[in-house]
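Asker: For reference, the sequence and a predicted model appear below.
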Amino acid sequence: MRFLRGYIRRIDAMNRRIGRVMMYGIFVLMGVLLWSTVSKAFFVPSLWTLEMAQFVMVGYYILGGPYSLQLGSNVRMDLLYGDWSLRRKAWFDLFTVCFLIFYLCVLLYGAVSSTAYSLGYWGTEPFSFFGGLVTGAEEIGHMEQSSSAWRPYLWPIKVVMIVGFVLMLLQCLSELAKDVLRLKGEAI
């Protein structure tokens, strides 16, 4: 039980810090969109603003998601759930978080595969590709770029997605541990 409490404390603290920093990402997004508006009105329109706004929004959403889950501010159907006892909520959350963990594992596999592809890997084993990059057995190939006029490399935003999915997975495991402690009747 001490291990679970330590895990919860560390993961919650890490995701709280990251989430609090990412809350200010909305101001970065507003700045990019403001510059887009000003440049279109008074100067030559900037090519990078639309895609940069999309990239900032992805980071804001994906890296802020674990903090949102931690706070319980995610969307949930509260027709029955709000009237349940803490024990019944813990059982229901324990059951449903398993589906979320499975879904996040699928998303993580897709993000790793997509990131490997964006780094020029054409094979079917993306995890071994990244292992090969670390050991020097693999090389980065022709890197994927956006098809827009700005043509940024896509691997940085895909790495952000991997980090976000890992953080969300860790937070889901923290929520699972909280439910287990609640069901055992122990304080969190």
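Answerer: In hand now; what should we look at?
Asker: From now on I want contacts and neighbour counts done on CA atoms only, so please keep to that.
Answerer: Fine.
Asker: residues touching Gly164, list them.
Answerer: Gly59, Ile62, Leu63, Gly65, Pro66 (Cα atoms under 8 Å, 6 or more residues apart in numbering).
Asker: what about it, which helix or strand?
Answerer: Gly164 belongs to helix 155-183 when assigned by DSSP states H and E.
Asker: If you count neighbours, what's buried in that helix?
Answerer: In terms of neighbour count (16 or more other Cα atoms under 10 Å), helix 155-183 has its buried residues at 155, 157-183.
Asker: Over to stretch 65-78?
Answerer: Buried residues in stretch 65-78, counted by 16+ other Cα under 10 Å: Gly65, Pro66, Tyr67, Ser68, Leu69, Gln70.
Asker: What strand or helix carries the fourth one?
Answerer: Assigning secondary structure by DSSP H and E places Ser68 in helix 49-71.
Asker: helices and strands around that helix, which ones?
Answerer: helix 2-22, helix 25-42, helix 155-183 (3 or more Cα pairs under 8 Å, 6 or more residues apart in numbering; DSSP states H and E).
Asker: and here's the other structure:
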Amino acid sequence: MPNIIKSYVRGVDALNKFTGLVTMHLIFLMIGLLLYSSISRTIFDTPINSVVTISQFLMSAYYLLGGGYSMQQDAHVRMDLFYSRWSPKGQAGADAFTSIFLVFYLVVLLIGAISSTVYTIEVGQKTRTLIQYPLAPIKIIMTLGVVLMLLQATATFFKDLAKARGVTL
């Protein structure tokens, strides 16, 4: 494999690893927020109206930004009818082949995400809750998550292609 591809794979892997390790801590922030809300509601009888909305935003960011890291760590769900019986080179070849479809799907998803983000920013779209939060930040995070996943999918494609050829990246 050319050095540019090796550098690309290393760079994308580092970026998604950093993003995934930072993002995984959002779950603790969400748990703390929900715990605080529960305590304030039951003990102090002062409910916080926006906790659910903020928790949904945090969970969305957690899910969307962690996709590339999940793919990099091979932590996603795989249907395994025949796959486990194949050789590592055969598995890598099948993974490289199916990555083409994943990249196509992610490109279409990215086009939709960009369109949705631009619309949200132009219109000033907000949540339909008591406190109307702007949706632009979560839409930007959504688009960034799709970009990270697309970058990781192409890096994984190159790794699988190299593995199918018997080369390690």
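Answerer: Now that the structure is in, tell me what you want to look at. Because the structure is predicted, anything quoted here is derived from the model rather than measured.
Asker: counterpart of the helix holding Ser68 of the first structure in the second structure, which residues?
Answerer: Per TM-score structural alignment, the counterpart of helix 49-71 of the first structure in the second structure is residues 51-73.
Asker: Stretch 28-35 of the second structure against the first structure, how far on average?
Answerer: Taken over the aligned residues, the distance from stretch 28-35 of the second structure to the first structure averages 0.9 Å (mean Cα distance after the TM-score superposition for the first structure).
Asker: Buried ones in that stretch, by neighbour count?
Answerer: Buried residues in stretch 28-35 of the second structure (16+ other Cα under 10 Å): Met30, Leu33, Leu34.
Asker: Make JSON lines from the helices and strands packed on helix 49-71 of the first structure and add distance to Leu107 of the first structure to it.
Answerer: As requested, those are exported to JSON lines (distance: least, Cα to Cα, whole Å):
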{"stretch": "helix 2-22", "distance to Leu107 of the first structure": "19"}
{"stretch": "helix 25-42", "distance to Leu107 of the first structure": "23"}
{"stretch": "helix 155-183", "distance to Leu107 of the first structure": "7"}
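Asker: Alignment lookup: Leu170 of the first structure to the second structure.
Answerer: If you follow Leu170 of the first structure across to the second structure using TM-score structural alignment, you land on Leu151.
Asker: Also Phe102 of the first structure?
Answerer: Using TM-score structural alignment, the equivalent of Phe102 of the first structure in the second structure is Phe104.
Asker: now Tyr153 of the first structure
Answerer: Using TM-score structural alignment, Tyr153 of the first structure sits opposite Pro134 in the second structure.
Asker: what residues are up against that match?
Answerer: Gly124, Gln125, Lys126, Thr127.
Asker: repeat that with 10 Å
Answerer: The contact partners of Pro134 of the second structure, by Cα atoms under 10 Å, 6 or more residues apart in numbering, come to Thr120, Ile121, Gly124, Gln125, Lys126, Thr127, Arg128.
Asker: So which of the residues you listed belong to helices?
Answerer: Using DSSP state H, the subset of these located in helices is Thr120, Ile121.
Asker: I figured Lys163 of the second structure hits Ser87, correct?
Answerer: No. Assessed by Cα atoms under 10 Å, Lys163 of the second structure is found out of contact with Ser87, at 11.1 Å.
Asker: Give me the common contacts of these two.
Answerer: What both Lys163 of the second structure and Ser87 touch, as defined by Cα under 10 Å, 6+ apart, is the set Gly93.
Asker: sorry, back to before: how much space separates the closest residue to the match of Leu170 of the first structure other than its chain neighbours from Pro134 of the second structure?
Answerer: With sequence-adjacent residues excluded and distances taken as Cα to Cα, 6 or more residues apart in numbering, Leu151 of the second structure is closest to Val12, at 6.5 Å. Val12 of the second structure sits at a distance of 30 Å from Pro134 of the second structure (criterion: Cα to Cα, to the nearest Å).
Asker: One more: Val77 of the second structure?
Answerer: Distance, Val77 of the second structure to Pro134 of the second structure, by Cα to Cα: 33 Å.
Asker: Check Val147 of the second structure too.
Answerer: Per Cα to Cα, Val147 of the second structure is found 22 Å from Pro134 of the second structure.
Asker: Would you mind naming the helix or strand containing Cys75 of the first structure?
Answerer: Let me fix one detail, which is that residue 75 of the first structure is Val and not Cys. According to DSSP H and E, Val75 of the first structure maps onto no helix or strand at all.
Asker: I'd guessed it sits against Gly65; true?
Answerer: No. Judged on Cα under 10 Å, Val75 of the first structure makes no contact with Gly65 at a distance of 11.6 Å.
Asker: returning to what we had before: and the helix holding Gly164 of the first structure, how far out from the chain middle?
Answerer: 8 Å (Cα atoms, centre = their mean, to the nearest Å).
Asker: in the superposed pair, what's the mean gap between it and the second structure?
Answerer: Mean deviation for helix 155-183 of the first structure: 0.5 Å (mean Cα distance after the TM-score superposition for the first structure).
Asker: All set, thanks.
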